[in-house]
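Enquirer: Mind folding the following:
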Amino acid sequence: MPKAYISAVAHYVPEKVLTNFDLEKMVDTSDEWIRSRTGIRERRILEPGKATSDMAAEAVKKLCENRGIDPLEIEGIVVATVTPDMFFPSTGNLVQEKVGAKNAWSFDVAAACSGFIYALSVGAQYIMAGTHKKIVVVGGDKMSAITNYRDRNTCVLFGDAAAAVLLEPTEDEDKGIIDFMLFSDGSGADYLKMKAGGSLFPASLETVVNDWHYIYQDGKTVFKFAVTKMAEVSVHILEKNGFTGKDLTLFIPHQANLRIIDAAVKRLGIDYDKVMINIDKYGNTTAATIPLALSEAYLQGKLDVGDLVVFATFGGGFTWASTLLRWGIPKPEKPISE
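Expert: Next up, the predicted model:
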């Protein structure tokens, strides 16, 4: 049975930058308060009239260019997002059309900030089954579309971005996905959610007036859960496969809060030079954080063929997940600086 490996990676971030100093003019907050509690300096905001599919399509186009393939070679597209352009058709359908992947089926996966790892696990099954040879997995969210910029507790956290990976088969022992671990606990639904817009509370005057179409987060509960579960799943997937933190080349955690990342790093017992962090530049881009960090890590020359990598995440639902893999792309000839 073939293994799935990541044969290409790419990302897209909007040009507009929203800094902490910009937010100081919008809500009662400060640059120092935001940085000390989250590690975020700035985030990217997509322009009005553009949507998640636009960012995702740009990432996929760049992905094809990086791999040197025609979009017609793509057989399937799985998009992880909680900010679809619309409920239906899926964002995956829209991306398929925008990139010209006429031979690909497509659909979305919704698992909040864990969405990319969930989608990656789905895409990998098609490769491992031997039925497909090129599957694109995208993580993308326009979080600015559901962020209340009057809420000082949440508006400082989120940004917009998309990133994509190409999965292909390999028999090479030095590269490929080794394992996934996926978990969920629906009892956490009330602590991190967007209350309205679905079948329970369709859009109405009441839902709009009450701000139910924005992100709601019980920060303390989510923080406690995230610190525990992201650290646990990171250690667990290594132990299950006979590794420790010392064997890791790179740890790529979900970029939600620097203090949560700190806790996971301490639990793994690794040095910070083995941790990819870009939350300071982009904030929490939900399903995009891990592939965005992965793309930047590759471009910066932090990865080479055979390197052991762990992804770990948590999200609303609650959901949490991890992936263990050996990297399969040689270092770029000219790595870029951070």
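Enquirer: okay, CA-based contacts and neighbour counts for the rest of this
Expert: Noted.
Enquirer: Now for Val265, how many residues are close by?
Expert: When neighbours are counted by other Cα atoms under 10 Å, Val265 registers 22.
Enquirer: Please apply the same query to Val209.
Expert: Residues lying near Val209 (other Cα under 10 Å) number 9.
Enquirer: try Ala104
Expert: For Ala104, the tally of surrounding residues (other Cα under 10 Å) stands at 20.
Enquirer: wait, isn't it in contact with Gly92?
Expert: No. At 9.8 Å, Ala104 does not count as touching Gly92 under the criterion of Cα atoms under 8 Å.
Enquirer: list the residues that contact both of those two?
Expert: With contacts defined as Cα atoms under 8 Å, 6 or more residues apart in numbering, the residues shared by Ala104 and Gly92 are Ile77.
Enquirer: Strands along this structure, start to end?
Expert: For the chain, strands defined by DSSP state E occupy the ranges 3-12, 17-19, 42-44, 76-80, 105-109, 135-142, 160-170, 176-184, 192-193, 216-217, 250-253, 308-315, 319-326.
Enquirer: most packed of those?
Expert: Most buried of the strands of the chain by mean neighbour count (mean count of other Cα atoms under 10 Å) is strand 135-142; its value is a mean of 34.
Enquirer: quick check: angle from it to strand 76-80?
Expert: Using axes from the mean of the first three to the mean of the last three Cα atoms, to 10 degrees, the inter-axis angle of strand 135-142 relative to strand 76-80 is 30 degrees.
Enquirer: Run the chain-centre distance for strand 135-142.
Expert: Here the centre of mass of C-alpha atoms in strand 135-142, compared against the chain's by Cα atoms, centre = their mean, to the nearest Å, lies 8 Å away.
Enquirer: One more: stretch 195-205?
Expert: Put simply, stretch 195-205 sits 26 Å off its chain's centre (Cα atoms, centre = their mean).
Enquirer: and what of stretch 207-215?
Expert: With Cα atoms, centre = their mean as the basis, stretch 207-215 stands 25 Å off its chain's centre.
Enquirer: So for that stretch, what gets flagged as buried?
Expert: Neighbour-count burial for stretch 207-215, counted by 16 or more other Cα atoms under 10 Å, picks out 207, 211-215.
Enquirer: coming back round to it: and of the strands of the chain, who's closest to Lys50?
Expert: Comparing these by their distance to Lys50 (Cα to Cα), the top pick is strand 135-142, with 9.1 Å.
Enquirer: Could you also give me the structure for this next sequence, so I can compare it with the first?
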Amino acid sequence: MTLYSKIVGTGSYLPPKRVTNDELAQQLAKKGIETSDEWIFSRSGISARHYAEADVLSSDLAVAASQRALEAAGLQANNIDLIILATSTPDHLGGFPSTACVVQRKLGINNGGAAMDVQAVCSGFVYAMSVADSFIKTGMHKNVLVIGAEVFSRILNFEDRTTCVLFGDGAGAIVMTASKEPGILAAKLHADGSHGHILCVPGNVNDGAVAGNAYLYMDGPAVFKLAVSVLDKVAREVLEVAKVDAKEIDWLIPHQANIRIMQGTAKKLGLPLEKMVVTVDEHGNTSAASIPLALDQAVRDGRVKPGQNVMMEGVGGGFTWGAVLARM
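Expert: A predicted model of the protein is given here:
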């Protein structure tokens, strides 16, 4: 029997603290940084974002999103035999123990299943889905919890208005399980390390202390140009593998980074903007959490229905990019 992987439950969580553009502009003004709602929104499409409190970690957001995904899937935590968590803001310096292992403990999973983090920045959730799909198709794992969780507010320089206004915190999760029916129709992943310098956190740890700059750095124009190009190409690659026409895409869920990048991608694919799920206006860029956050919102409000084709794609620092076509 041919095994497939299928998404059977979605969940998401946003920290309660919502910060509008006006509120952020007022905070930045106290530091002598000038910005405004109009300046932020016109360049990004962002109106607000959520920030986690100081004592809240990526794992805490991940657990809340995972519990909702498990409930939607009708599964108990101990039914999960693999956790794959995408994050650029892990709970621990050095990335271990992995945030996936922390989530496993906090969910009370004690069945000896596997858990690991994936680091591909804003493409992380697409990477994690692809890994889960492969594990399920080989029969190695049956029920996989795939999570994107970020507290990006911790790595933002609030004296750099070109980056600090763009990002937010949150988590999204899905449960993928073995199925006799096709779910993940195709996936493609790519990376090009020669572009790593245009979006990065350039610092590192040396002798127990941070050496260099520990804040996020982004060359906005360079990222914009590369993102629009690669997102169109990888989406077409996935369609070709799946033998699906672009017109058969019911919903496009791109990484929620910038509304102009997202609109450019939809236009190149010949998709009406009404077929694109947009949450960047309220969430900002939540990196690896953005796609599952948007997917869960669209599932729960009834837009995404069983049997529909959903194209999910992301691009992030590294430079990484990828896409997954799923039949819900």
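Enquirer: quick revisit: between the buried residues of stretch 207-215 of the first structure, which is nearest Ser184 of the first structure?
Expert: Among these, Ile215 lies closest to Ser184 of the first structure (Cα to Cα), at 19.4 Å.
Enquirer: Could you check what's spatially nearest to Ile215 of the first structure, not counting adjacent residues?
Expert: Computed as Cα to Cα, 6 or more residues apart in numbering, the closest residue to Ile215 of the first structure that is not its neighbour in sequence is Met194, at 4.9 Å.
Enquirer: Could you report the separation of that neighbour from Thr319 of the first structure?
Expert: For Met194 of the first structure, the distance to Thr319 of the first structure equals 15 Å [Cα to Cα, to the nearest Å].
Enquirer: And His254 of the first structure, by the same measure?
Expert: For His254 of the first structure, the distance to Thr319 of the first structure equals 12 Å [Cα to Cα].
Enquirer: What of Phe183 of the first structure?
Expert: Relative to Thr319 of the first structure, Phe183 of the first structure is positioned 6 Å away (Cα to Cα).
Enquirer: ok, now Gly159 of the first structure?
Expert: Taking Cα to Cα, one finds Gly159 of the first structure at 20 Å from Thr319 of the first structure.
Enquirer: The first structure: which residue goes with Ala64 of the second structure?
Expert: Applying TM-score structural alignment, one finds that Ala64 of the second structure aligns to Glu58 in the first structure.
Enquirer: show me the contacts for that match.
Expert: Glu58 of the first structure neighbours (Cα under 8 Å, 6+ apart): 11-12.
Enquirer: again, but for Thr170 of the first structure
Expert: By Cα under 8 Å, 6+ apart, the residues touching Thr170 of the first structure are 2-5, 176.
Enquirer: Show me what it lines up with in the second structure.
Expert: In the second structure, the residue matched to Thr170 of the first structure (TM-score structural alignment) is Ser179.
Enquirer: Check Ser184 of the first structure too.
Expert: In the second structure, the residue matched to Ser184 of the first structure (TM-score structural alignment) is Ala191.
Enquirer: And the helices in the second structure?
Expert: Secondary structure of the second structure, counting by DSSP state H: helices at 21-29, 37-44, 58-73, 99-107, 124-138, 161-164, 220-242, 259-268, 280-283, 290-300.
Enquirer: okay if I get those helices as JSON lines plus distance to Ser153 of the second structure?
Expert: Formatted as JSON lines, these follow (distance: least, Cα to Cα, whole Å):
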{"stretch": "helix 21-29", "distance to Ser153 of the second structure": "12"}
{"stretch": "helix 37-44", "distance to Ser153 of the second structure": "17"}
{"stretch": "helix 58-73", "distance to Ser153 of the second structure": "11"}
{"stretch": "helix 99-107", "distance to Ser153 of the second structure": "17"}
{"stretch": "helix 124-138", "distance to Ser153 of the second structure": "18"}
{"stretch": "helix 161-164", "distance to Ser153 of the second structure": "8"}
{"stretch": "helix 220-242", "distance to Ser153 of the second structure": "18"}
{"stretch": "helix 259-268", "distance to Ser153 of the second structure": "20"}
{"stretch": "helix 280-283", "distance to Ser153 of the second structure": "12"}
{"stretch": "helix 290-300", "distance to Ser153 of the second structure": "14"}
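Enquirer: Which of the ones you listed sits closest to Glu150 of the second structure?
Expert: Of all these, it is helix 58-73 that lies closest to Glu150 of the second structure, at 5.4 Å by Cα to Cα.
Enquirer: Give me the buried positions along the closest one.
Expert: Within helix 58-73 of the second structure, judged by 16+ other Cα under 10 Å, the buried ones are 58-70, 72-73.
Enquirer: what's the angle between it and helix 290-300?
Expert: 30 degrees.
Enquirer: how much does helix 58-73 of the second structure deviate in direction from strand 169-179?
Expert: Helix 58-73 of the second structure runs at 40 degrees relative to strand 169-179, counting by the same axes, to 10 degrees.
Enquirer: Pull the contacting residues for Ala326 of the second structure.
Expert: Going by Cα under 8 Å, 6+ apart, the list of residues near Ala326 of the second structure reads 6, 183-186, 309-312.
Enquirer: And the residues you listed, which is closest to Arg43 of the second structure?
Expert: Comparing those against Arg43 of the second structure with Cα to Cα places Met312 closest, at 22.9 Å.
Enquirer: That closest one matches what in the first structure?
Expert: Mapped onto the first structure by TM-score structural alignment, Met312 of the second structure lines up with Phe311.
Enquirer: Test my guess that that match contacts Trp327.
Expert: No. If you go by Cα under 8 Å, Phe311 of the first structure and Trp327 don't touch, sitting 11.8 Å apart.
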